[in-house]
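Peer 1: here is a sequence with its predicted model. Questions after.
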Amino acid sequence: MGFPGTWMTESESVVYRVVPKCACSSIGQIMFYSDHGRFFDGDIHDSTAGLHKWSQDESQKPIEANVKAHRSYAFTCVRNPYARILSSFFDKIAGIQRNGKRYRGALVPQLIQKYGIDVGSPENGFDFDQVASFRRFLLFARDTIRWRRPMEPDIHWSAMSGHIATFIVNGGRYDHIFFTEKFDEGMQVVLNNIQTRHPVDLKAVPKFNESEGHGPKRAHPVSAYFDDLSRHLVWEIYRKDFQLFKYDFDNPDNKMPVGEIDLDEVHVKLGD
């Protein structure tokens, strides 16, 4: 299986396991800058040179050799599960993608037909019942994860623990896992532990958000989207994420972690 979703600087200064919807654009750009002294011109997910990625055939041998020998500092980043699944909905389901089209082509029409989801359109100012549509999307997300129908689960809403586990199961070990909600603090820990070709000043790094500005804005507080049934579904899908990464299940409006991540616990529980 190797190390899917793993990026590494060309200088091999650092290794990162991507978790979608967890500041991966910013992290990738910082890694790119640390080697080249400039940011990638465009979405870092579209780069095909300047950064090793498991999805690039020529990068697989260097990544595998590095990770299995633990030659470089390895890290990843997590996010509150409530906020992450909401972000996935507004970006991937309700939003228009960078290419001007809907995400995954026929996916949104399929959701409209099978789950009764309405996501509006740019023409009507994305005017739709956000709460009702999100809750129906959550049913769909649960169906993809629990029963793998009507499709395989998408990387943007499958559990963080699943992404993070592949790195451990295949022979990797994390040195650091930090919170999106404490991004500068967590990323600074990474930078303090590696040697970069170009110094990185996090305060001077622009915000990289590939989902910004092409869809509806969230109209309500996080808790408004999660009734009792929705929270039951969230627990069913993301129980490990809440437990291992110390987020507050009881209060959806509290985006901050309520404890520190125990790296040993993560490796034991995700290493099976």
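Peer 2: Nice, I can see it.

Peer 1: every contact and neighbour count from this point should use C-alpha atoms.
Peer 2: Noted.

Peer 1: which other helices and strands does the longest strand seen in the chain contact?
Peer 2: Using DSSP state E, we find that the single longest strand of the chain is strand 73-78. Other helices and strands packing on strand 73-78, by 3 or more C-alpha pairs under 8 Å, 6 or more residues apart in numbering; DSSP states H and E, are strand 14-17, strand 176-179.

Peer 1: could you point out the helix or strand that follows it?
Peer 2: helix 81-88 (DSSP states H and E).

Peer 1: which positions within that next one qualify as buried?
Peer 2: Neighbour-count burial for helix 81-88, counted by 16 or more other C-alpha atoms under 10 Å, picks out 81-88.

Peer 1: ok, how many other residues are close to L191?
Peer 2: 20 (other C-alpha atoms under 10 Å).

Peer 1: got the contact list for the longest strand of the chain?
Peer 2: Residues outside strand 73-78 that contact it (C-alpha atoms under 8 Å, 6 or more residues apart in numbering) are 13-19, 22-23, 160, 164, 173-180, 190, 193-194, 245.

Peer 1: ok, stretch 10-21 next?
Peer 2: So stretch 10-21 is contacted by 5-9, 24, 31, 35, 50-52, 66-67, 72-79, 84, 87-88, 155-156, 160, 163-164, 167, 194-196 (C-alpha under 8 Å, 6+ apart).

Peer 1: comparison target below:
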Amino acid sequence: MGFPGTWMTETESVVYRVVPKCACSTIGQIMYYSDHGDFFDGDIHDAKNGLHKWALDDSQPLISANVQAHKSYAFTCVRNPYTRILSSFFDKICGIQRNGKRYRGNLVPLLIQKYGIEVGGDDGKQDFDQIKSFRRFLLFARDTIRWRRPMDPDIHWSAMSGHVSTYIVNGGTYDKILWTEKFNEGMADVLGAIETPHAVDLDAIPRFNESEGHGPKRAHPVEDYFDDMSMHLVYEIFKRDFDVFKYDFENPGNKMPIGEIDLEEVHKKLGD
């Protein structure tokens, strides 16, 4: 199976396992900058050179050799499951993507028809009942993850532990898992542990939020979207994420982690 979703600098200074909706655009640009001294012009997900990616055939043997021998410092980044699934809804379901179209073509019409979801009209700009539609989207997300219908789960709302685990199962070892909510602190640890051709000033790095502006703005506090039933659904989908990445399931309004990530526990629980 190899190492899907894995990126590595060309100098092999660092290896990163991408987890969608967890600062991956910013991290990719930091990696690119650390090698080249400037940022990739465009969305880093579109870059075909300047960064090794598992999706590029020529990069695969280099990534495999590095990861299996644990030659470089390796890390990933996670995010509170409540805010991550909310972000996925507003970006991927309600938003118009950078190609000017809806995400995954017929996905949104299917959701409107089968789950009664509203998305703010053709342009995603009109008012609609965000809470009601989000809770219906949660049912859909659960159906895709639990029963793989009406389609396979999407990478943007499938559990982070699933993304993180493929790297371990196939022979990789993490040196650091950082939280999106404490991004500068965690990224400083990564940069402090590696040698790069170009120094990175984290305070000066812009946030490359490629989903920003795709969809409607969130109209309510995070906790308003999650009643008892939707919290139950979130726990059903993301139980391991809360457990191993130390997030607060009991309080959707608390986006901050409530404990330290135990790398040994992560490798043991997600390496089976």
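Peer 2: Perfect, thanks for sending it. Worth saying up front: this structure is predicted, and the values here are computed from it rather than measured.

Peer 1: still on that earlier bit, buried subset of the contacts of stretch 10-21 of structure 1?
Peer 2: 5-9, 24, 31, 35, 50-52, 66-67, 72-79, 84, 87-88, 156, 160, 163-164, 167, 195-196.

Peer 1: do you know which of the helices and strands packed on strand 73-78 of structure 1 lies nearest Q97 of structure 1?
Peer 2: strand 14-17 (23.6 Å; C-alpha to C-alpha).

Peer 1: how big is the offset of the next helix or strand after the closest one relative to structure 2?
Peer 2: Downstream of strand 14-17 of structure 1, the first helix or strand assigned by DSSP H and E is helix 24-36. Helix 24-36 of structure 1 differs from its equivalent in structure 2 by a mean of 0.2 Å after superposition (mean C-alpha distance after the TM-score superposition for structure 1).

Peer 1: so how far is the first residue of stretch 217-232 of structure 1 from its last?
Peer 2: 25 Å (C-alpha to C-alpha, to the nearest Å).

Peer 1: okay, and it goes to which residues in structure 2?
Peer 2: With TM-score structural alignment applied, stretch 217-232 of structure 1 matches the range 217-232 in structure 2.

Peer 1: also stretch 45-53 of structure 1?
Peer 2: Going by TM-score structural alignment, stretch 45-53 of structure 1 sits over residues 45-53 in structure 2.

Peer 1: residues in contact with the nearest residue to L139 of structure 2 once chain neighbours are set aside?
Peer 2: Leaving aside its sequence neighbours, L139 of structure 2 sits nearest to L233 (C-alpha to C-alpha, 6 or more residues apart in numbering; 7.4 Å). Applying C-alpha under 8 Å, 6+ apart, we find L233 of structure 2 in contact with 138-139, 142.

Peer 1: show me which of those residues are buried.
Peer 2: Judged by 16+ other C-alpha under 10 Å, buried ones among these: 138, 142.

Peer 1: can you show me the helices along the stretch 101-250 of structure 1?
Peer 2: Ranges of helices within the stretch 101-250 of structure 1 are 107-115, 130-147, 160-169, 183-192, 228-245, based on DSSP state H, counting those that start in this stretch.

Peer 1: on that earlier part again, go ahead and name everything in contact with the match of stretch 45-53 of structure 1.
Peer 2: 5-10, 25, 28, 31-32, 36, 40, 56, 59-60, 63.

Peer 1: ok, back up a step: could the contacts of L233 of structure 2 go into a markdown table alongside distance to F208 of structure 2?
Peer 2: Shown next, in a markdown table, are these (distance: C-alpha to C-alpha, whole Å):
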| residue | distance to F208 of structure 2 |
| --- | --- |
| L138 | 27 |
| L139 | 30 |
| R142 | 29 |
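
Peer 1: which among the contacts of L233 of structure 2 gets closest to Q126 of structure 2?
Peer 2: L138 (21.0 Å).

Peer 1: in structure 1, what residue corresponds to the closest one?
Peer 2: In structure 1, L138 of structure 2 lands on L138 (TM-score structural alignment).

Peer 1: returning to what we had before: pull up the distance across the match of stretch 45-53 of structure 1, start to finish.
Peer 2: 10 Å.

Peer 1: next one: stretch 202-210 of structure 1
Peer 2: First-to-last residue span, stretch 202-210 of structure 1, C-alpha to C-alpha: 19 Å.

Peer 1: and what of stretch 31-49 of structure 1?
Peer 2: 13 Å.

Peer 1: re the thing from before, which one of the helices and strands packed on strand 73-78 of structure 1 is the most hemmed in?
Peer 2: Highest mean neighbour count of these: strand 14-17, a mean of 25 (counted as mean count of other C-alpha atoms under 10 Å).

Peer 1: what's the average distance of that strand to structure 2?
Peer 2: With mean C-alpha distance after the TM-score superposition for structure 1, strand 14-17 of structure 1 departs from structure 2 by a mean of 0.2 Å once superposed.

Peer 1: could you give the separation of that strand from the chain centroid?
Peer 2: 14 Å (C-alpha atoms, centre = their mean, to the nearest Å).

Peer 1: so which of the buried residues of helix 81-88 of structure 1 is the closest to M151 of structure 1?
Peer 2: S88 (16.3 Å).

Peer 1: ok, H267 of structure 1 - how many residues close by?
Peer 2: Neighbour tally, H267 of structure 1, other C-alpha under 10 Å: 18.

Peer 1: which residue sits closest to it, ignoring its sequence neighbours?
Peer 2: Nearest one to H267 of structure 1, counting by C-alpha to C-alpha, 6+ apart, is I168 at 6.7 Å.
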